[in-house]
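Trainee: Give the three-dimensional model of this entry:
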Amino acid sequence: MGTLKNLIMREKTFLGHPVGLFVLFFTEMGERFSFYGMKAILFLYLIKGVEDGALGLPEDLAGAIFGLYAAAVYILTLPGGWIADNLIGQKKAIWWGGIIIMIGHILLAIPGSNAYFFAGLVSVAFGTGLLKANISSIVGDLYPEGGAKRDSAFSIFYMGINSGSLLGMIIVGYLGEKIGWHYGFGAAAFAMFIGLIVFRSFRGPLKHVGNEPEVKGSPNFLYALAAILLIIFLILYFEVISLVEFTNYMQYVVPLLTVLYFAYIGFFDSSLTVAEKKRVAVLFIFFVGAAVFWSGFEQSSTTLTIFAERYTDRHIFDWEMPASWLQSANSFFILIFSAVFAALWIFLAKKKMNPSTPLKFGLGLFNLALAFFVLFTASKLVLDGTKANVGWLLLTYLLFTLGELCVSPVGLSTYTKLAPRKYYSQMMGLWFVAASLGNLIAGLFAGNFTVDAVNDIPGLFLQVCLISLGIGLILAVFSGPIKRWMGGIE
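Mentor: Take a look at the predicted model:
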C-alpha cells in the first residue's frame, strides 16, 4: 500500500480532477455501501414476521420507525455541518462520523436484542449526520472556481455514492433476506470500516481543505440540540403520544423549522449582502423542489419494496430474486448515466445551451411524475390478484434515475456555489434536510400500503404523480427570475 500511496500523493490531478476527489469518492463509496445496504433490508426487517427472524411490526408503525430514522439521518446533517463549521472542521467530522456509523452497524448486527437494534439506528443516524454534509462540502472546496467542472466533479462523486449503494443493496440484501438479517447488518459495518481505512491512509491530498476553523463557535447550539433530543426521547419513552402520531407531527415541524432557519439567515443576519440574501432565497426554492422529489424517490425503500415483495413476479426460472435487489436498479442506472450527464453538462455549457439549475430541477420532477404514472398503471393491473411484471419497476427506477441526475448532483453543486461562506456546511445540512423531509413523508406514505388496502394503491401513486408534475411546472415557468436571483453564478 505504501508504494501506491506515494504514487497517488505525487499526482496533483487524475483524469483532470484533483486526487482528493477520488479519496472522497472511495470513502463515500464505503459509507454508502453501509447506509443503502442496511436501508434496503430495514423496512422488510421491520414488517416481516417473527418466524422469519424479523420484528413483525404493522405497516404504519414500521413506516413511522423507518421514516423517523431516515429523516433523522439527514436532518442531523444540519448540526453536523454546524459542528464542522464552528468546532472541528470537515475532515475530523468525516472521521468521527464514520466511526460512529460503524459502531451503529455493529450494534445492529447483534442478534436477539431490540435495545441494541434501536441503539444501532440512533448511532447510524448521528454518525451519518456528522459525515454526510461535510464530505460533500469538501468536494465543493476542491473546486473554488466553480462552474461546469464542479458540476462534473459532483457527478463523478455521485458515481462513488451509487457504486457503494449498488454493491451494498446486492450483498447486504442477499445476506439479510437469504442468510440472516444480522449478517446483512454486519456486512454494512465492514464496508464502513474499509471507507475509514481509505480516508485515513490517503488523506494527504486533502490537507488544504476541511481543516478546523480559526475561530471556534459557542457550544450553545449543541446544548439546545441536546435539550430538544432529550425532550423527544422523554415524550416517546413515556408514550405521551404514539410513535406514529409523533411522526405525523414531524412532517409539519420539520418544514416549519426549515422555513424559520432560512428566514433567520435571509432576513435577520445583517452581515450578509443583498446578493447573498437573494441566493439564500433561491436555495430555499431549490429546497422545496428537492423535498418534493425525495418524498417520491425515497419510496424506493418503503412502498416500492412492498410492491416488489407482495405484488411483483420476481422469479427467474425457479429462483426468486430478493425484493430488496430491485432497489439496486437505481444505482445500476446511475453508474450508466452519471458520466453521460457529467459530460453532457460540460458540452452544453461550451455551446452556451446548458439548462439553468431551476430548469434542471423541473426536468427532474417531470421524470418523477412520469415514474409514478408508470406505477399507477402497473398497480391497476394487480387489482385482480395477478402479479406485475418486474419490467414495470425497472422502468420506474430508470425514470427515477434520470430525474435524480437532474436534481441531486446539480443541487449539491449549486448549494456549494450559492451558500454564504459563513453558513457553508450548515447550508449543505439544509440541502440534506430536504431529503430528511422526503424520507419522513415516504415512511408515513408506506403506512397506507396494508394488505387490506390494495385497491387504494393506484390512487396513492397518482397523487404523487400530480404533485410532482405541478411543482416541476412551477420551477420550469419561473426558471428565468430564479436564475437572475442567483446573481450570475452558474
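
Trainee: Please count neighbours and contacts with C-alpha atoms only from this point.
Mentor: Fine.

Trainee: all helices of the stretch 201-350 of the chain, in order?
Mentor: Assigned by DSSP state H, counting those that start in this stretch, the stretch 201-350 of the chain shows helices spanning 220-237, 243-263, 274-297, 303-311, 328-350.

Trainee: Serialize those to JSON lines and add fields for distance to residue 415 and mean neighbour count.
Mentor: Below are the helices of the stretch 201-350 of the chain laid out as JSON lines (distance: least, CA to CA, whole Å; neighbours: other CA atoms under 10 Å):
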{"stretch": "helix 220-237", "distance to residue 415": "22", "mean neighbour count": "12"}
{"stretch": "helix 243-263", "distance to residue 415": "13", "mean neighbour count": "15"}
{"stretch": "helix 274-297", "distance to residue 415": "7", "mean neighbour count": "22"}
{"stretch": "helix 303-311", "distance to residue 415": "29", "mean neighbour count": "22"}
{"stretch": "helix 328-350", "distance to residue 415": "17", "mean neighbour count": "19"}
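
Trainee: here's the other one to compare against:
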Amino acid sequence: MTEQISQKHPRGLYVLFFAEMWERFSYYGMRAILLLFLLDKIRGGMGLQASEGAAIYGLYTASVYLLTLPGGWLADNVFGQKKAIWYGGIVIMLGHIILAIPGGTAIFFLGLAVVAMGTGLLKPNISSIVGELYPEGGARRDAAFSIFYMGINLGSVLGITIVGYLGQKINWHMGFGAAAVGMLLGLIVFRYGSNKYLRGYGEVPPAKVVTPEEAVKAGSERKLGYGLVALLVVFLAVLQLTNTINMTTAQGLAQGAGVIIVTVSLFYFLFILIAGGLTTVEKKRVGVLIVFFLAAAIFWSGFEQAGTSLQIFAERYTERTFGGWEMPSSWFQNFNGTFILIFAPIMASLWIFLSSKGINPSTPVKFALALILVGAGFFIMEMGAKVAVTGQLASPLFLTFTYMIHTIGELCLSPVGLSSYTKLAPKRYVSQLMGIWFVAASLGNLIAGLFAGGFDEENLEQMPGLFNQVTLFSIGFGLLLLIFWKPVKKWMGGIS
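Mentor: A predicted model of the protein is given here:
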C-alpha cells in the first residue's frame, strides 16, 4: 500500500507531512495550555486576571499570523523556503526551551516572542514547497494538500493530548518542554528527508532583472509604506495621549494591535483600488476579497475562542470527571482536529456530489454558512452558560457539539477562502493578498483574546449575554451575506 501511495505522490510530500505534523504538535500543544498557565494561581502559573491573560494570548496568536508576512518575504528574497523552514524550526524549538525554564515574567515573554518569530518564518513556507512539488496543479495537487492538511490536524491532536496532559497534570514547564521535543523531531525529519527527497525545491530564487519602470514603481511603493507607518505612529500616539487606548496594559496593547491591523488592511485595499492600475473587473474582484476578509475575520474571532473563552468554560464550568478520573480541560480543544479528520473527506465528497448535480453552493453562500454555523455554536454555548449560572457544572456535550458545528463551519470557509484569494486576486498582487488572508486570521485571534478578556470572574451572570453577542453578530453578518450573495457572486466576474 505504501509503495502505491509513493508512486502517486513524491516522497518529499511525506517529508513535509511529518515535519509539519511535529511543528503543529508543538504549536497547538503549547497553545492548549498557554491561557491556563497565564491564569493559574496555584500550580506555579502566572496568576493573571482573565482580562490580562486573554489579551496576552490574543496578542501571541495574532502575532504568529502577522509574522508570516515578513517570514514569506525573507524566504522569497533572502533564504529560500527550505532554509527558512530550517531556521524557523530551530527558533521555535529555542522558544519552547525558554518557556520550559521556570523563570520570571521577562523570560516567559521572551520565549513567547521567540516562538512567534520562528512560526512566522516556518509556517508560510512549508506550504509553498508542497505546491512547488506539483507544478502541473490539478486534482493531484489538491489531493496532496488534503494529505498535508491531515498531517496538520494529526499533529494538533497529538500535541494537545500529550502537552495538555503533561502541563495540566504534572508540570506546566514539562508541557512546554514536550513542545520543544516535538519541534526537534520535526527538525530531524526535515533535515534528513529534505536532503534526499527535496533537492532543487525551496531554493533562493534567481535574482530578478529590474527594469527602470519597475524600479520607479518599487520606490513609490516604499514611500507609500513609509508614509503609512508614520501615519500609524501618529494615530496610535493620539489614541494614547487622549486616553482612548492605554497601551501600558496588555489589553491596551491588544487594542492597539487591532487598530494597526485594521488600519493597514484598509489602507492596503484602498491603495490597490485607487493606485493599483486595475481594470474595472479586477476592482470588483478586490471588492469581493474585502467582503471575504471581513467575513473571515468575524469567523475566526468566534472560532478561535477555542483557546480563550471556551477554554475558560471547559476549565471552570464543565463536568470533566468520569469514573473518578478528571479529564484535562485542554483536551476539549482536540475535538476540532478530530472532527476535521472525520468530516474533511465527507465535506469534500459533498461538494463534488453537489457540483455534479449543478447545485454546489457559491463561495459567498459557503462563507455565509460558515458564519451562521459559528453563531449556532455560540447559541449552544449560551445554553450551557445558563446551566453554569445556576451553580451546576455544564455537560461536556455543550462543548462537544459546539466544536463539531464550528469544525463544519471551518470546512465551509477555510479551504474555500484560500482558493478564492488565489483565483480572485490580480496576478501582480497574489502573494500580497494571500498575506492579507492570513491577516484576517490574525485579527480574528486578537478579537477572540479581547472578547475572553471581557469575562468578569466576579459576575458569572454576564456569560450567557457575552455568548449571545457572538451568536447575534456572526449570524447577522452571515444572513446579510446570504441576502446579497448574488451581487457578490456577480462581482467575481465568472470565477467560482
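
Trainee: can I get the helices of the stretch 201-350 of structure 1 in JSON lines with distance to residue 42 of structure 1?
Mentor: Below are the helices of the stretch 201-350 of structure 1 laid out as JSON lines (distance: least, CA to CA, whole Å):
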{"stretch": "helix 220-237", "distance to residue 42 of structure 1": "21"}
{"stretch": "helix 243-263", "distance to residue 42 of structure 1": "17"}
{"stretch": "helix 274-297", "distance to residue 42 of structure 1": "17"}
{"stretch": "helix 303-311", "distance to residue 42 of structure 1": "11"}
{"stretch": "helix 328-350", "distance to residue 42 of structure 1": "14"}
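
Trainee: Please identify which of these is closest to residue 32 of structure 1.
Mentor: Nearest of the helices of the stretch 201-350 of structure 1 to residue 32 of structure 1, taken as CA to CA: helix 328-350 at 10.9 Å.

Trainee: counting contacts, what elements does the closest one pack onto?
Mentor: Under the contact criterion of 3 or more CA pairs under 8 Å, 6 or more residues apart in numbering; DSSP states H and E, helix 328-350 of structure 1 touches helix 147-174, helix 390-418.

Trainee: For the first one, name the packing helices and strands.
Mentor: What that stands for is helix 147-174 of structure 1. Short answer (3+ CA pairs under 8 Å, 6+ apart): helix 147-174 of structure 1 packs on helix 19-47, helix 114-141, helix 181-201, helix 328-350, helix 390-418.

Trainee: which one of those lies closest to residue 479 of structure 1?
Mentor: helix 390-418 (14.2 Å).

Trainee: Grab the most central residue of structure 1 for me.
Mentor: Centroid-nearest residue in structure 1, with CA atoms, centre = their mean: residue 435, separated by 5.6 Å.

Trainee: Just the element for that residue, please.
Mentor: Residue 435 of structure 1 is part of helix 424-446, with elements assigned from DSSP states H and E.

Trainee: mean deviation of that helix from structure 2?
Mentor: Superposed on structure 2, helix 424-446 of structure 1 shows a mean distance to its aligned partners of 1.5 Å (mean CA distance after the TM-score superposition for structure 1).

Trainee: Next, the angle from that helix to helix 114-141.
Mentor: Here the directions of helix 424-446 of structure 1 and helix 114-141 differ by 140 degrees (axes from the mean of the first three to the mean of the last three CA atoms, to 10 degrees).

Trainee: Could you find the counterpart of residue 33 of structure 2 in structure 1?
Mentor: Aligned counterpart of residue 33 of structure 2 in structure 1: residue 41 (TM-score structural alignment).

Trainee: and if you look at residue 331 of structure 2?
Mentor: That one, residue 331 of structure 2, aligns with residue 325 by TM-score structural alignment.

Trainee: in structure 2, what residues pair with stretch 74-91 of structure 1?
Mentor: Residue span in structure 2 matched to stretch 74-91 of structure 1, by TM-score structural alignment: 65-82.

Trainee: who are the neighbours in contact with the nearest residue to residue 367 of structure 1 once chain neighbours are set aside?
Mentor: Nearest residue to residue 367 of structure 1 in three dimensions, chain neighbours excluded: residue 403, at 5.0 Å (CA to CA, 6 or more residues apart in numbering). Neighbouring residues of residue 403 of structure 1 by CA atoms under 8 Å, 6 or more residues apart in numbering: 363-368.

Trainee: Trace residue 127 of structure 1 over to structure 2, please.
Mentor: Aligned counterpart of residue 127 of structure 1 in structure 2: residue 118 (TM-score structural alignment).

Trainee: Assess the claim that its match and residue 90 are in contact.
Mentor: Yes. Between residue 118 of structure 2 and residue 90 there is a contact under CA atoms under 8 Å: 7.4 Å.

Trainee: Specify which residue of those two has the higher count of neighbours.
Mentor: Of the pair residue 118 of structure 2 and residue 90, residue 118 is the one with more neighbours under other CA atoms under 10 Å, namely 26 against 20.

Trainee: Work out for me the element the closest residue to residue 474 of structure 1 other than its chain neighbours sits within.
Mentor: The shortest distance from residue 474 of structure 1 to any non-neighbouring residue, by CA to CA, 6+ apart, is to residue 362 (7.7 Å). Here residue 362 of structure 1, judged by DSSP H and E, is contained in helix 357-381.

Trainee: how about that helix, aligned to which bit of structure 2?
Mentor: By TM-score structural alignment, helix 357-381 of structure 1 lines up with residues 363-387 in structure 2.

Trainee: Tell me the buried residues in that stretch?
Mentor: 363-382, 384-387 (16 or more other CA atoms under 10 Å).

Trainee: Good, wrapping up.
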